[in-house]
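Asker: need a structure here:
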Amino acid sequence: MTTTGLEGIYATQSAISSIIDGTLTYRGIDIDELADNARFEEVVFLLWNGDLPKAISLFQLKKDLVNYGTLPNEIHSLLKSFPCNARPMDMLRTVVSALPLYELEVKELSPKENRKKAIKIQAQISTIVAAIQRVREGKEILSPKPEYSFAQNFLYMLSGEEPSTVAVEAFNKALILHADHELNASTFSSRVTVATLADIYAGITSAIGALSGPLHGGANEAVMSMLEEIGTEDNIEPYIYQALSEKKKIMGFGHRVYKLGDPRAKHLKELSKKLTQLTGQRQFYEMSIKIEQVIAREKGLLPNVDFYSATVYQSLGIKKELFTPIFAISRTSGWIAHILEQYENNRLIRPRAEYVGPQKRGYVPSEKR
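Answerer: Below you'll find the predicted structure:
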């Protein structure tokens, strides 16, 4: 059986996350429960270990994520060497691929060493993304503080200021909602890579490469660009109708595996409403509501996780060029869970391709072509 884009094909078995009848779960726990109650560190532990952590395990994970979050000085120099117009996702991919140069046991694939690398990568990717923005602004690179949570530390390392409680709670929830999503393109890329027994850094680098494409990780950045281009509510219908007439894709709507709506979208919609009100950017929320209504009426499509995450991140003072790298911070937790699962019961992933080209052709010498 062949299918375009492998749609409907089960490529592996996994116990990490599920999408059944429109419900998303992490290790069997509904995403709604996790989004409303959990800390991101708890979700990281859950994805990697199968159960929520006890207090001592959670304390140790938080401590490790801070201790490993400081970047080598050589990585600081690398970040500062990039062209001033370099894209953040290109910077992120390059820096992550350089991390194993400073890892003594990079080729050691024992479960113990892989767990150690997993914590290092999860900790450092947050610092890297914050550092990318600070380097672009000519500011000092910061390291995480031991008294801060993971979400709190990222916002601090980005701005250099203590974030508000509201901002931390919103960002924590956004991290949880993006943490894993079954066998999406970047996750599948990571599993294919480590199935060759490449190291965990190679798997994460592959995943970042897949995430950088606009059909996967760049949608919320495109949504923010669309809102800025539209400008006011009065321009929404003319803009959308023209885009649809020209068969342009309106980013942030529809999803291959959700027919009745993305269960994560409602949480981000509520966050967008709350944050835009607090920051005086209510117009972006109101515009988003109007766009949602027009697309539902004209195309029958509902928002996915990317649509309202754009205005959430905008309200948190995050520049749109950083939206996809932030997606990578969160999704690294899921990528690592899948990488560890792949290592546990590994077999090289090598599908076949159904050949549909010409057959029984002979070689023709160059003078007779």
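Asker: hey, let's count contacts and neighbours off CA atoms from now on
Answerer: Noted.
Asker: The residue most central in space within the chain - nearest residue in space that isn't next to it in sequence?
Answerer: In the chain, the centroid-proximal residue (C-alpha atoms, centre = their mean) is residue 327; its distance is 2.8 Å. Once flanking residues are discounted, residue 327 sits nearest to residue 178: 6.6 Å by C-alpha to C-alpha, 6 or more residues apart in numbering.
Asker: Second chain to compare with the first, below:
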Amino acid sequence: MSAFLNAREAAAELNVSRATLYAYVSRGLIRSEPAENGRHRLYRADDVRNLRARKSPTAEGRKDADTTFLESAITLIDDGHLYYRGRDAIQLATVATLESVAGLLWQCGERNPFDQDYPSPPAIPDIPSPYARMQALLAAAAPDDMKALNLRPWGVAGSGARVLRLLVSSIVRGTPNSEPIHSQLAKAWGVSPEAADVIRTALVLSADHKLNVSAFTVRCVASARATPYAAVEAGLTALQGPRHGGQTARVAALFDEAAELGDGAVAARLQRGEVLPGIGQFLYPDGDPRYGALIDALDRNGFDNEARRMAESLAAAAMDLTETAPNVDFGLATVQRTIGLPAIAPLSIFAIGRCVGWIAHAQEQYENPDLIRPRARYVGESPQTAHAI
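Answerer: This next block holds a predicted model:
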């Protein structure tokens, strides 16, 4: 029996589409490697059969499937490439605005969900944390937006546009308006048009990344038929964790250490047994293409200074010692230091960009009649006869 299967054979064994097969690979459930001709990939037969066994019916006639598997047509990661609805995300990032990517991910066609009137944001207390301020603003605005109760695709797109503009207003401390998001951020942060183009690129690259923890959280909330406001609030809660969007703050701390220790900051971390933040992304064994796209944006706009050289030297030291490449978190921190953005910028860019993907996931989930309810496998004590506790 062969140790490997081609894509057609693997998909047939699992009784799934090739897109679903690729999703299993991207989540690390099936290992793959290039074929000898280099034009195709082969899939580990034992991984395929183990996964098939997990999905097979139980003795009670029910599927013992991992119910956290969700089919999606939004984002694909395949063979080191990132695609938004079939379009190469890296290529889009060179020219597209976040608004145009939103139209693509929200399947708006020729209609523009941003072509609407925006109410003034509600008054909220002055909250330093950008995440907490975004959440407070959404919670305050949601009760007055009755249109958000329309959970049909176009209704969700319209709500998504209002939510996105509201999040931007929380960062720029202004009123929602129709100016391109990257331009609003650049003006609020006092940087040049060239820096605005780098911000635009970063927003597009942050838009979606398959079924990560925040996207799954959003889909769970949407499956309960809560509004897009609630779904995005939940996504923000997940995003701020140090193992997700909070990684950028950990990269910033590494940069601060490097200001004192130079490249030795990498070895110092490793000697303490610590994981290097912003280094490695298991979905991209050969390196996160989003990092490279951010560096290309700096090149395209003529940014070459000491801050960038320090960051790239640190990345090279990490690759030398770990044989692992930087990811988008490292790239966002590099952009922030290079073009002189405020410390909150990486988190803000990531959250605003990712909101577009969250709305797409919510929109897709609203069209699914099922409530997401993963099954728990009980591993506690066996039932006992009644006795005093």
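Asker: Quantify their similarity with the TM-score.
Answerer: The TM-score (TM-score structural alignment, normalised by the length of the first structure) is 0.81; 327 aligned residues with a C-alpha RMSD of 2.5 Å.
Asker: which residue lines up with the residue nearest to residue 327 of the first structure in the second structure?
Answerer: Taking TM-score structural alignment, residue 178 of the first structure has residue 206 as its aligned residue in the second structure.
Asker: what about the helix or strand harbouring residue 53 of the second structure, distance to the chain center?
Answerer: Per DSSP states H and E: residue 53 of the second structure is located in helix 45-55. For helix 45-55 of the second structure, the separation from the chain centroid amounts to 27 Å (computed by C-alpha atoms, centre = their mean, to the nearest Å).
Asker: Where does it end up in the first structure?
Answerer: The alignment of helix 45-55 of the second structure onto the first structure (TM-score structural alignment) finds no residues at all.
Asker: Show me what the helix or strand following that helix is packed against.
Answerer: Scanning forward in sequence from helix 45-55 of the second structure by DSSP H and E, the next helix or strand is strand 75-78. Contacts defined by 3 or more C-alpha pairs under 8 Å, 6 or more residues apart in numbering; DSSP states H and E place strand 75-78 of the second structure against helix 18-26, strand 81-84.
Asker: Contacts for strand 75-78 of the second structure, please.
Answerer: 19, 22-23, 26, 82-86, 208-210, 283 (C-alpha atoms under 8 Å, 6 or more residues apart in numbering).
Asker: so the residue nearest to the centre of the first structure, which of the three states?
Answerer: Three-state assignment for residue 327 of the first structure (DSSP: H, G, I helix; E, B strand; the rest coil): helix.
Asker: wait, it sits on residue 180?
Answerer: No. Judged on C-alpha atoms under 8 Å, residue 327 of the first structure makes no contact with residue 180 at a distance of 10.4 Å.
Asker: and the helices and strands packed on strand 75-78 of the second structure as JSON lines, adding distance to residue 239 of the second structure?
Answerer: Formatted as JSON lines, these follow (distance: least, C-alpha to C-alpha, whole Å):
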{"stretch": "helix 18-26", "distance to residue 239 of the second structure": "20"}
{"stretch": "strand 81-84", "distance to residue 239 of the second structure": "20"}
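Asker: Out of these, flag the one nearest residue 355 of the second structure.
Answerer: The closest of these to residue 355 of the second structure is strand 81-84. By C-alpha to C-alpha, the value is 14.3 Å.
Asker: State the span of the first structure onto which whichever helix or strand comes after that closest one is aligned.
Answerer: Downstream of strand 81-84 of the second structure, the next assigned helix or strand under DSSP H and E is strand 87-88. The counterpart of strand 87-88 of the second structure in the first structure, using TM-score structural alignment, spans residues 29-30.
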